[in-house]
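quick one, fold the following:
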Amino acid sequence: MPAHEFKASEYAKFDSVNAWIETSLVKQDASLASCLEANATAQLEDIDVAPNEGKFHYLLAKMNKVKRVLEIGTLGGYSAIWFAKAVAPVGGKVITLEFEPEHAKVARSNIANAGFADVVEVRVGKALDTLKKMREDGEEGFDYVFIDADKSNNAGYLKYALEFAHVGTVIVVDNVVRQGKVLEDKDAHSEGQRKAFEFLKGEKRVECTALQTVGPKGWDGFAVAMVVE
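You can find the predicted model right below:
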């Protein structure tokens, strides 16, 4: 059996353990549950972070006393709401970038329903173009950057993340394992993740690692970096 394939019984066990973790430790309030329901109703792809992963980002942001978050890849706003909960109510700001106007529309509605319309700003367009404009406008000072968009451009997103960062900024890149395909496939997403790792490996300004995960959405993982100079 290839390394990236699991039996159905193994996936069922992943789901059961994940459900136990979430019911035991993750308090998902009505706004978060409503967000996922609205995303499903709008027929958005089911690729939001899992609730326990959302809580992980929330805790990581709280631990680092994060005030400004840059998120690349909004979808329906689920992870943006987790970030908003971490940075609010004392002057926090989340800027999240989304390519699809319809996704942004759903996200803005979900964010407003959660009470964070003044905290979260959704910007629409190609992320690299938006990031370039932000740089030209002199925007900087993000404490946390979450990269969860098209994987083919991850190295470019990381370069901008460092331009907007300062010593201590946390950068998280999602979906870096992709069922093990990152080692095998030659598709743009896998190649993009490999280029991202090559960039991080050669970047002296960060210290980083990556973790593999299993859960309802299969075998995946994320990279975590911290700006050190």
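
use CA for all of it now, contacts and neighbours both
OK.

can you list the buried residues in the lengthiest helix in the chain?
As assigned by DSSP state H, the longest helix anywhere in the chain is helix 8-25. By 16 or more other C-alpha atoms under 10 Å, the buried positions in helix 8-25 come out as 11, 14-15, 18-19, 22.

which one of those is nearest residue 165?
residue 22 (31.7 Å; C-alpha to C-alpha).

the closest one contacts residue 50, correct?
No: using C-alpha atoms under 8 Å, residue 22 is not in contact with residue 50, being 9.2 Å away.

how about the strands in the protein?
Applying DSSP state E to the chain gives strands spanning 68-72, 93-98, 120-124, 144-147, 170-174, 206-215, 218-227.

tally of neighbours for residue 43?
Each residue near residue 43 was counted by other C-alpha atoms under 10 Å, and the total is 10.

returning to what we had before: include distance to residue 93 when you put the buried residues of helix 8-25 into CSV, please.
Below are the buried residues of helix 8-25 laid out as CSV (distance: C-alpha to C-alpha, whole Å):
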residue, distance to residue 93
11, 37
14, 34
15, 33
18, 30
19, 31
22, 27
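
please give the structure of this sequence too, so both can be compared:
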Amino acid sequence: MSRQQPKATGPEDWKRSDQYHNSFLHSPDPILDAVLKHSTDSGLPEIAVSAAQGKFLSLLASSIGAKKILEVGTLGGYGLIISLYSTIWLARALPADGELITLEYNEKHAKGTTRWSRCTPDTPFDLIFIDADKPSNVNYFTEAKRLVRKGGVIIVDNVVRFGRVADPEYSDANVEGVRALLRALKDDADVAATTIATVGDKGYDGFVYAIRK
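Alright, predicted model coming up:
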């Protein structure tokens, strides 16, 4: 009897899979639903993390006992309208005395990294989640290493981008930002890192998971 070959899958299959698993592993959440609706109604781009990704971030923060978290890229910039979707997921993992700082900057990104470089916390962060403009990935990651504790975790989102990062025939500013980060990580003795590819509501993408040595 021949083995059945797996069928090719696409975005609709990935979305259906996320919805199926979430139906078992996620409870209804009117607060997060309202945040997403407000973001959409306000005209923000639909680029927030998926529900599964948000819960992963929350579980990760809980698993390392994070008490201090930095998020780079709140999602916003249209006046005072912002989306706190991933922020809420991360905040829910914190203890009562925990702290979360989230940053959003809607001008030239180089200026944003300059302002961030002035940040010197009294105690280092346990977890840093980077989900900001991709061309500045190396700048963000360099600052994250300075701000995270030894043994702390740095997550950089959107590093697979439908496989385009690995396609030598394809180039745009976001892809080149990811490639620059990967080149920087290759010989970076300060961290141990890997990429985890994902498929789901947000298509085919992935994130870098790094631990500060």
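
rewinding a little: quick one: which of the strands of the first structure is nearest residue 28 of the first structure?
Closest to residue 28 of the first structure of those is strand 206-215 (C-alpha to C-alpha; 17.3 Å).

mean shift between the closest one and the second structure?
Compared with the second structure after fitting, strand 206-215 of the first structure deviates on average by 0.9 Å (mean C-alpha distance after the TM-score superposition for the first structure).

which residue range of the second structure does that strand align onto?
Under TM-score structural alignment, strand 206-215 of the first structure corresponds to residues 191-200 of the second structure.

now for residue 133 of the first structure, how many residues are close by?
12.

actually residue 154 of the second structure, sorry about that
25.

which residues are in contact with the aligned partner of it in the first structure?
By TM-score structural alignment, residue 154 of the second structure lines up with residue 171 in the first structure. By C-alpha atoms under 8 Å, 6 or more residues apart in numbering, residue 171 of the first structure lies in contact with 144-147, 161, 224-227.

which of those residues are retained in the second structure?
Retained in the second structure: 144-147, 161, 224-227, out of these (criterion both residues aligned by TM-score structural alignment, their matches' C-alpha atoms under 8 Å).

ok, and the closest non-adjacent residue to the residue nearest the centre of the second structure?
Centroid-nearest residue in the second structure: residue 157, 3.5 Å away (criterion: C-alpha atoms, centre = their mean). In space, and not counting its chain neighbours, residue 157 of the second structure is closest to residue 207: 4.5 Å by C-alpha to C-alpha, 6 or more residues apart in numbering.

the one you found reaches residue 182, doesn't it?
No: using C-alpha under 8 Å, residue 207 of the second structure is not in contact with residue 182; the gap is 11.4 Å.

residue 105 of the first structure: how many residues sit nearby?
For residue 105 of the first structure, using other C-alpha under 10 Å, the count is 17.

report the separation between it and residue 38 of the first structure.
11 Å (C-alpha to C-alpha, to the nearest Å).

just residue 45 of the first structure next, same as before
Residue 45 of the first structure is 12 Å from residue 38 of the first structure, by C-alpha to C-alpha.

compare these two (neighbour count), which wins?
Between residue 45 of the first structure and residue 38, counted using other C-alpha under 10 Å, the more crowded position is residue 38 (17 against 10).

residues contacting the more buried one?
106, 110.

list the contacts of residue 151 of the second structure.
126, 211-213.

now render those residues as TSV, adding distance to residue 178 of the second structure.
Output for the contacts of residue 151 of the second structure, formatted as TSV (distance: C-alpha to C-alpha, whole Å):
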residue	distance to residue 178 of the second structure
126	23
211	18
212	19
213	22
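
out of these, flag the one nearest to residue 166 of the second structure.
When the contacts of residue 151 of the second structure are compared against residue 166 of the second structure (criterion: C-alpha to C-alpha), the nearest one is residue 211, at 23.2 Å.

what sits closest to the aligned residue in the first structure for that closest one if chain neighbours are left out?
Superposed on the first structure with TM-score structural alignment, residue 211 of the second structure falls opposite residue 226. Of all residues not flanking residue 226 of the first structure in the chain, residue 170 sits nearest, at 4.6 Å (C-alpha to C-alpha, 6+ apart).

quick one: end-to-end length of stretch 70-88 of the second structure, please.
12 Å.

stretch 20-29 of the first structure now?
17 Å.

residues contacting it, please?
Contacts of stretch 20-29 of the first structure (C-alpha under 8 Å, 6+ apart): 51-52, 55.

and the residues you listed, which is closest to residue 76 of the first structure?
Nearest to residue 76 of the first structure among the contacts of stretch 20-29 of the first structure, with distances taken as C-alpha to C-alpha, is residue 51, at 14.0 Å.

contacting residues around that closest one?
Residue 51 of the first structure touches 22, 26, 28, counting by C-alpha under 8 Å, 6+ apart.

mind checking how far it is from residue 74 of the first structure?
In terms of C-alpha to C-alpha, residue 51 of the first structure sits 15 Å off from residue 74 of the first structure.

now swap in residue 193 of the first structure and tell me
Residue 193 of the first structure is 19 Å from residue 74 of the first structure, by C-alpha to C-alpha.
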